[in-house]
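1. I need the structure of the sequence given here:
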Amino acid sequence: MNTTQGKSALVHSGKPNWMKYLRKHSFLYLLLAPALILTLIFKYGPMYGAIIAFKDFSPIKGILGSEWVGFKHFDKFLSSPNFEVIFMNTLKLSLFGLILSFPVPILLALMLNQVRRAGVKKNIQLFLYAPNFISVVVIVGMLFIFLSPTGPINQMFSWMTGEPIMFMSRPEYFRWIYILSDIWTGAGWSSIIYVAALANVDPELHDAANLDGANLLQRIRNIDLPTIRPIMAIVFILAAGGIMSIGFEKAYLMQTAMNLPTSEIIPTYVYKIGLQSGDYAYSAAVGLFNSVINVVLLVTVNFIVKKLNEGDGLY
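-> The predicted model follows:
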């Protein structure tokens, strides 16, 4: 057999040629193309604009024509008197929110898994999922109404203590209101992924556990929790990786002149500096600083979880 025949035999006997593979699965790649194009345009394309964080950006000169200033804007933010307050407000709101809200969807899914009547289970799920579809503006409006000095909650406090509590004006209540309202609106919807995973548990495992005399808590600990543990790890990693990424809409809508000491966070600060004050380069630097912290947290938490959870992670 000559060299050419040997190469031909290797091609035919080995893995399929990539051109043949592409032609064979061309329809699948065609279906994937719109999502890939949209991702490139709206996710990777805007990354080009991040370079204004290192420039003295002028809309007249444009991004390329603006003067490079290096880390000037980062130094300005890190040395500003507001940095520590804004950074700690963002960290505390995210960290407390993660600690308090992460277990709730898991508990809801475990409880829903014990409901055997399909009709009752669907009604409960509808009640739990509904708040997720309420607009953030409406949610904040409801909070202001219910927690106002003349609202129903303060009516109860006035009856017990003789005076209302200014929930939306006192800084110490902001984080609790923000986090608890987030749990109410999002916990039910977040439990869907765990409910779906628990639906795949073999009923014979529970039957066998019942025959062995296992009680409810033992069945949950030894059957249900190991089933959803990989999903719990991934959800926790993603949540911890985005610990500094709080949507500014709700925090901004809940802000008042009196609760700013705890309600001013990095996203609201970026919005005010960038869009309201027009300092685009400085706001881009602050936003990029926030994104870098998220990436570092994502990689770090993923590494820790993989070590503690027997390899279950994002990669």
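2. From now on I want contacts and neighbour counts done on CA atoms only, so please keep to that.
-> Will do.
3. in the lengthiest helix in the chain, what counts as buried?
-> Assignment by DSSP state H gives helix 280-308 as the longest helix of the chain. For helix 280-308, a neighbour-count test (16 or more other Cα atoms under 10 Å) marks 280-291, 294-295, 297-299, 301-303, 305-306 as buried.
4. cool, stretch 193-203 as well?
-> 193-195, 198.
5. Kindly report the same for stretch 163-178.
-> Under 16+ other Cα under 10 Å, the buried positions of stretch 163-178 are 164-165, 167-171, 173-175, 177-178.
6. repeat for stretch 27-38
-> So, applying 16+ other Cα under 10 Å, stretch 27-38 has no buried residues.
7. And that stretch, how far out from the chain middle?
-> Mean-position distance between stretch 27-38 and its chain equals 26 Å (Cα atoms, centre = their mean, to the nearest Å).
8. before we move on, back to that, how far away from the center of its chain is the longest helix of the chain?
-> On Cα atoms, centre = their mean, the centre of helix 280-308 falls 13 Å from the chain's centre.
9. ok so, going back, among the buried residues of stretch 163-178, which are in helices?
-> Reading helices off those with DSSP H, I get 171, 173-175, 177-178.
10. sorry, back to before: as TSV, the buried residues of stretch 163-178 with distance to Gln255 would be great.
-> Output for these, formatted as TSV (distance: Cα to Cα, whole Å):
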residue	distance to Gln255
Pro164	20
Ile165	17
Phe167	12
Met168	8
Ser169	9
Arg170	11
Pro171	10
Tyr173	12
Phe174	9
Arg175	11
Ile177	12
Tyr178	11
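11. Would you do the same for the sequence below? I want to compare the two.
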Amino acid sequence: MREKSDTAIQKNIGKKKKKVAAKIYIRNNYQLYMMLVLPVIYLILFKYKPMIGVVAAFKNYNVFRGVWGSPWTGLSHFKEAFASNDFWMALKNTLILNVGDIIISFPIPIILALFLYELNSKVIKKSTQVILYLPYFFSWVIIAGIVNQLCSNGGMINNIITAFGGKSINFLTVPWMWQAVYWISGLWQGAGYGLIIYLAALSGADPSLGEAAYIDGAGRFKRIWYVTIPQIKGTISVMLIMKLGQVVSIGFDRPYMMSNTLVKSVSDVISTYVYSVGLQSARFDFATAVGLFQSVVGVLLLLIVNAMAKKFGEEGVI
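-> Next up, the predicted model:
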């Protein structure tokens, strides 16, 4: 009996200590929690609450009845999309453009970051970072205008070609050339952002490992391959997982602003398909269904790639 009473007393004392510790913790850190109130309210109102509208993908949405008052249609919008040749063409173009972006745009920032990391001149490092990062702040409206000025029939590049006796090239009207311009413009716009991330990762690298490899006789390229890159392998894998998770999703402004009627066969993507078929025709339920399809496939790809990264010994993002 005494042992039971002693354990009960100890439990009560432990609970009282936890309550006192919790009160002290809240008193010392309540300002931080107060600062979280507005961001949490913002997330609830503008991020989580709109998710309720996903229900419209399974309804015959009527603006006057609202989402909940509209009749259910089940999977009819998904069946309509999957039966459409335009949808599959848009999906194919989305995959081609996104995979091309990954192949071209993903390794270049890593190479640039390694190059700048090996440089000793601070002036060149800073100026290069500023020059490469500046296009990231340009909207695709501006970039599309620059591309038109450079690559159109009367653009600067064709003027240089014709000045040397060559023939004008239709960069923006030939499908495969348009794809090349699309990928190069994406590289120019996004290389600076990736560069900053990889330079930040390299700033945490241990320089003593490189010095030890140098003493052992390793050349510069061997030090980069066997010492520097393995130290940022985690960052590279996380960035690659995020890129592959977005391979089905694509922004609207970039393909829409750079497209023209002569390259519709390669420039029509899911976002422009949703705009033309769903939003321009005021078919919000159909547009929601296609958007939900993108999100679900994106999440599945993210989980698959994340699981594969963990099998190869990387941390992943989840």
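12. quick one: what helix or strand has the residue nearest the centre of structure 1 in it?
-> With distances taken as Cα atoms, centre = their mean, the residue of structure 1 nearest its centroid is Ala239 (5.0 Å). Following DSSP states H and E, one finds Ala239 of structure 1 within helix 225-241.
13. Mean deviation, that helix versus structure 2?
-> With the two structures superposed, helix 225-241 of structure 1 lies on average 0.8 Å from its match in structure 2, counting by mean Cα distance after the TM-score superposition for structure 1.
14. Then stretch 280-289 of structure 1?
-> Mean for stretch 280-289 of structure 1 is 0.7 Å (mean Cα distance after the TM-score superposition for structure 1).
15. residues in structure 2 aligned with that stretch?
-> Using TM-score structural alignment, stretch 280-289 of structure 1 corresponds to residues 284-293 of structure 2.
16. what comes into contact with the matching stretch?
-> The contact list for stretch 284-293 of structure 2 (Cα atoms under 8 Å, 6 or more residues apart in numbering) reads 54, 56-61, 77-78, 81, 274-275, 277-279.
17. Can I get the buried part of those residues as one ChimeraX selection?
-> Applying 16+ other Cα under 10 Å to those, the buried members can be selected in ChimeraX as follows:
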select :56,57,58,59,60,61,77,78,81,274,275,277,278,279
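18. So which of the contacts of stretch 284-293 of structure 2 is the closest to Asn158 of structure 2?
-> Of all these, Asn158 of structure 2 sits closest to Tyr275, with 32.9 Å by Cα to Cα.
19. so what's the equivalent of the closest one over in structure 1 closest to, chain neighbours aside?
-> Matched to structure 1 by TM-score structural alignment, Tyr275 of structure 2 sits across from Tyr271. Nearest-residue entry for Tyr271 of structure 1: Ser283, 7.6 Å, with adjacent residues in sequence omitted and distances by Cα to Cα, 6 or more residues apart in numbering.
20. and what of Thr268 of structure 1?
-> In space, Thr268 of structure 1 is closest to Phe248, 5.4 Å off (Cα to Cα, 6+ apart).
21. That neighbour - how many residues pack around it?
-> Using other Cα atoms under 10 Å, Phe248 of structure 1 has 17 other residues around it.
22. Show me what it lines up with in structure 2.
-> In structure 2, Phe248 of structure 1 lands on Phe252 (TM-score structural alignment).
23. Would you mind confirming that its match makes contact with Thr272?
-> Yes - taking contacts as Cα atoms under 8 Å, Phe252 of structure 2 lies within contact range of Thr272: 6.2 Å.
24. Going along the chain, name the strands of the stretch 51-200 of structure 1.
-> 55-58, 66-68 (DSSP state E, counting those that start in this stretch).
25. Turn these into a markdown table, including distance to Ser94 of structure 1.
-> As requested, the strands of the stretch 51-200 of structure 1 are exported to a markdown table (distance: least, Cα to Cα, whole Å):
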| stretch | distance to Ser94 of structure 1 |
| --- | --- |
| strand 55-58 | 30 |
| strand 66-68 | 33 |
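26. between these, which gets nearest to Ala118 of structure 1?
-> strand 55-58 (59.2 Å).
27. Mean deviation, the closest one versus structure 2?
-> Looks like 0.3 Å for strand 55-58 of structure 1 (mean Cα distance after the TM-score superposition for structure 1).
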